[in-house]
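In: Here is my input, please return the structure:
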Amino acid sequence: MVIVFAVLALAVLVAANWYLWRRLFRDTTSGPGRGRRVGVAVVAGGWLLAIGALVGERTGAPFWLQQTLAWPGFLWLALSIYLLLGVVAGEVVRPLLRRFLERRDRRKAPVAAVAVPQPEPVPAGPAPEEPAEPASPRLLAAPSRRLFVSRVVGGAAAAAAVGTVGYGTYGVLRGPRVKRVTVPLAKLPRAAHGFRIAVVSDIHLGPVLGRGFAQKVVDTINSTQPDLVAVVGDLVDGSVKDLGPAAAPLSRLTAPAYFVTGNHEYFSGAEQWVEEVRRLGLLPLENARTELRHFDLAGVNDIAGESEGQGPDFGKALGDRDTTRACVLLAHQPVQIHDAVEHGVDLQLSGHTHGGQLWPGNLIAEAANPTVAGLERYGDTQLYVSRGAGAWGPPTRVGAPSDITVIELASRQA
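Out: Modelled structure (predicted):
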């Protein structure tokens, strides 16, 4: 089944890229030549860079090579998505534009027929041969009209894709914006009313987003003056050796900070990263709980840790707690909400989804997660999902802006 799925996926990918090349390069050129060869080089070269970036990241290739491949490769991934969407949308515009041009040409045709040339005197001699009947102006115009339509539609699709990816990349590099949400907890005492938790997830430090981006995240968190910082997974995409300096700004967080693993930590050496964030001053919650003054704060490992015998253990983190106290749980993936409900958690803080990151990726995220972004209630338990501060793969977001969320806890006794 895996082989069949891989073959089908490869066939779809090849067909989609052939269609993209056809609409953007073959149909916009008058014949075989340099333009079409450039198109082949762009499409094939873009995917070679993208595959190289993905493989290099997962196999731990030399970091300089990852950085070299990441920018062009990952940006091509995003650009190809919106180029494909653009040319598909162009199929609706194409016949409408062609029909408009045909009607315009028909309106002009009678005007051109008014000017009838006067016959000239024929000199004596043999009768001249009858000139061949000219081809229909409409037939002569058809190839050029098709070429014009293809160029207009292809150019518009390319401009829209480049603009979309450019703006989405700027949004990521600019840094996350602060979002504020008030969450009432029935068990929270009056003294804790207004307690602020800065939730940050999915920073994804790696070959694209480095130390400068981490510093922006830290500065943004500190500017909100939270009482507590919750880093809920997917901090990095790479080893401590390569990304330790990039994560160093986390030591400048001014509020007590807690950390739980995400799935990407298990691709990057989770044990080493747990020790590194501890060295930076964060407290890892590995299936553990700490009793704060007014409520319990717990954390569980990510589901991806199960392959290493380090998966989530809700019993260990929550089994013996005082259930009369409010409990806030840090868990990377929203799907862990069902276990949280069973263990009487009041609020779960998660990330993982990126809000879909690249529209229409939100549709896929909605199929795989109970909540993609925002606050929802599951029985007596509330779940808040952050869209994340960074981005994985393409450093681009479309329709899913990055955020750092300040959760303000509210007591119903206040």
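
In: use CA for all of it now, contacts and neighbours both
Out: Fine.

In: need the strands for the chain, in chain order.
Out: Taking DSSP state E as the test, the strands found in the chain are 177-185, 196-200, 228-232, 257-260, 283-284, 288-291, 296-299, 327-330, 347-350, 374-378, 381-385, 403-411.

In: hey, where'd the helices end up in this structure?
Out: 2-21, 34-59, 63-113, 137-174, 211-223, 240-247, 265-268, 270-279, 314-318, 337-342, 361-368 (DSSP state H).

In: could the ones you listed go into TSV alongside mean neighbour count?
Out: Listed next are these as TSV, based on neighbours: other C-alpha atoms under 10 Å:
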stretch	mean neighbour count
helix 2-21	13
helix 34-59	17
helix 63-113	16
helix 137-174	17
helix 211-223	19
helix 240-247	17
helix 265-268	22
helix 270-279	17
helix 314-318	19
helix 337-342	18
helix 361-368	15
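
In: to compare against the first, here's another:
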Amino acid sequence: MVFGLVLTLAVAGVHYYLWRRLVRGTTRPGRARRVLTWSLVGLGVLVPVTLVASRSGFAHWLAWPGFLWLALMFYLVVFLALLEIPRGVAVVLLRRKTPVVQALTVPPAVQEVDPAEPDLWSRRLFLGRATAVVAGVGALATVGYGISTALGAPVVEPVRIALARLDPRLSGLRFAVVSDIHLGPLTGRRHTERIVRMINELDADVVAIVGDLVDGTVAELGPLAEPLKDLQSRYGSYFVTGNHEYYTANGPGEWMAELERLDVRPLRNERVEIVHRGAVLDLAGVDDVTGRPDFERALGGRDRSRASVLLAHQPVQVAKAAGYGVDLQLSGHTHGGQMVPFNLIVPMQQPVVSGLATIDGVRVYVTRGAGFWGPPVRVGAPPEITLAELTHEGGL
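Out: Below you'll find the model as predicted:
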């Protein structure tokens, strides 16, 4: 209820700001203003309805218009905010021509230009409309670019990761890492088929799917996940839960069974041994923080003289992984921010936005994800499939 109230207030505030700049600032009182006002009210209602519908599994037909408006709304606010300073300067220059008595008696925030002053009306309308056009073109261009990026093929990001405890015989072991595929109402089977095809072309030793595979039930999305059965690697495909697996109507259990049917092994607070060239690597996986991650069960009692790789959906889980001597954590969750400037907000919640970092002595690689959540838009964070090659630190 608290989240719903905060969301409602935020959406109302944003749409009021858009009304001030895009409706009140561009029209005279009359029919056109009324039509635009009610249209904006409808779009404002569409945002929370779409978010609720996407979580509840109904009214999927709302997904495209609802999420596209959410992205466009966001970038309209960004561009309008950037234009506030030049607009403010122009408003000050215009007010010099406003009658002195009116300027002294009516607060600027609620001043309306006297219709009897057509010259001043035309100047203010021109300013408002010019601002709206610039913001609208900027937002549309950004969202258009973001859609083509989000719906396009993921970028393959090769990365070499040196680990001090890695047995030299394990050097060259390669992980194909993918996360945040987000099968849902805006993706199709071809989205999964393309990801599987690209992973298979990498000829990896291990495939790691680090959470947020689905946004719905097996009944809804089973056919979209079916191509995962064609994943190919030397030592198997593994999966750990993300937070969205816990948002599905039936919980994550049914998807774990479905993935096993597709020959993708879930690691639910457990570990396996990867034997390569006679050397052993511990590969562990823990549930997302939304569930019940059990680091002791997954990592306790192991031989710490050999290297370990942990699959954990959220980068923040490295705080506990460090206490178990984990050498490398592979994560997703952040989407790399998905839409600039959200990449500047992610560090408030996660220690790494994307790429390779060292946290508390643990190497952490965060992939940007191969899909999207919410708006089918990616700006500044293209979808990614990672090819992580392990190397012995002393061999570099």
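
In: Superposing both, give me the TM-score.
Out: Scored against TM-score structural alignment, normalised by the length of structure 2, the superposed chains reach a TM-score of 0.88; 368 aligned residues with a C-alpha RMSD of 2.1 Å.

In: just to revisit the earlier point, can I get the strands of structure 1 in JSON lines including distance to L318 of structure 1 and mean neighbour count?
Out: What follows is these, written out as JSON lines (distance: least, C-alpha to C-alpha, whole Å; neighbours: other C-alpha atoms under 10 Å):
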{"stretch": "strand 177-185", "distance to L318 of structure 1": "18", "mean neighbour count": "16"}
{"stretch": "strand 196-200", "distance to L318 of structure 1": "20", "mean neighbour count": "26"}
{"stretch": "strand 228-232", "distance to L318 of structure 1": "17", "mean neighbour count": "25"}
{"stretch": "strand 257-260", "distance to L318 of structure 1": "15", "mean neighbour count": "25"}
{"stretch": "strand 283-284", "distance to L318 of structure 1": "16", "mean neighbour count": "21"}
{"stretch": "strand 288-291", "distance to L318 of structure 1": "7", "mean neighbour count": "17"}
{"stretch": "strand 296-299", "distance to L318 of structure 1": "7", "mean neighbour count": "24"}
{"stretch": "strand 327-330", "distance to L318 of structure 1": "9", "mean neighbour count": "26"}
{"stretch": "strand 347-350", "distance to L318 of structure 1": "13", "mean neighbour count": "29"}
{"stretch": "strand 374-378", "distance to L318 of structure 1": "18", "mean neighbour count": "15"}
{"stretch": "strand 381-385", "distance to L318 of structure 1": "14", "mean neighbour count": "24"}
{"stretch": "strand 403-411", "distance to L318 of structure 1": "20", "mean neighbour count": "22"}
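
In: residue contacts, the residue nearest the centre of structure 1?
Out: Closest residue to the average C-alpha location of structure 1: Q357 at 2.9 Å, with C-alpha atoms, centre = their mean. The contact partners of Q357 of structure 1, taken as C-alpha atoms under 8 Å, 6 or more residues apart in numbering, are R387, A391, T396, R397, V398, G399, A400, P401.

In: Distance-wise, check the equivalent of the last one over in structure 2 relative to R268 of structure 2.
Out: Looking back up the chat, that one is P401 of structure 1. Under the alignment (TM-score structural alignment), P401 of structure 1 pairs with P382 of structure 2. To R268 of structure 2, P382 of structure 2 is 29 Å away according to C-alpha to C-alpha, to the nearest Å.

In: which of the two has more neighbours?
Out: Legend: neighbour count by other C-alpha atoms under 10 Å for P382 of structure 2 and R268, higher for P382 (26 against 20).

In: Spit out the contact partners of that one.
Out: By C-alpha under 8 Å, 6+ apart, the neighbours of P382 of structure 2 are T149, A150, P154, V155, Q338, R368.

In: if I read this right, G39 of structure 1 contacts F25, doesn't it?
Out: Yes. Using C-alpha atoms under 8 Å, G39 of structure 1 is in contact with F25, at 5.7 Å.

In: what's stretch 347-366 of structure 2 aligned against in structure 1?
Out: Using TM-score structural alignment, stretch 347-366 of structure 2 pairs with 366-385 in structure 1.

In: Give me the contact list for that stretch.
Out: Counting by C-alpha under 8 Å, 6+ apart, stretch 366-385 of structure 1 makes contact with 334-335, 337, 340-341, 344-351, 353-356, 362, 365, 386-387, all of which sit outside it.

In: before we move on, back to that, out of the helices of structure 1, flag the one nearest D296 of structure 1.
Out: With C-alpha to C-alpha, the closest approach to D296 of structure 1 among these belongs to helix 314-318: 9.4 Å.

In: whereabouts in structure 2 does the closest one align?
Out: Residue span in structure 2 matched to helix 314-318 of structure 1, by TM-score structural alignment: 295-299.

In: how much does the matching stretch stray from structure 1?
Out: In this overlay with structure 1, the average offset of stretch 295-299 of structure 2 from its partner residues is 0.8 Å by mean C-alpha distance after the TM-score superposition for structure 1.

In: got the contact list for that stretch?
Out: Taking C-alpha under 8 Å, 6+ apart as the rule, stretch 295-299 of structure 2 contacts N269, E270, R271, A284, G285, V286, K320, A321, Y324.

In: Relative to the whole chain's centre, how far out is that stretch?
Out: 28 Å (C-alpha atoms, centre = their mean, to the nearest Å).

In: Just give the nearest non-adjacent residue to the aligned partner of P266 of structure 2 in structure 1, would you?
Out: Matched by TM-score structural alignment, P266 of structure 2 corresponds to P284 in structure 1. Leaving aside its sequence neighbours, P284 of structure 1 sits nearest to F259 (C-alpha to C-alpha, 6 or more residues apart in numbering; 4.6 Å).
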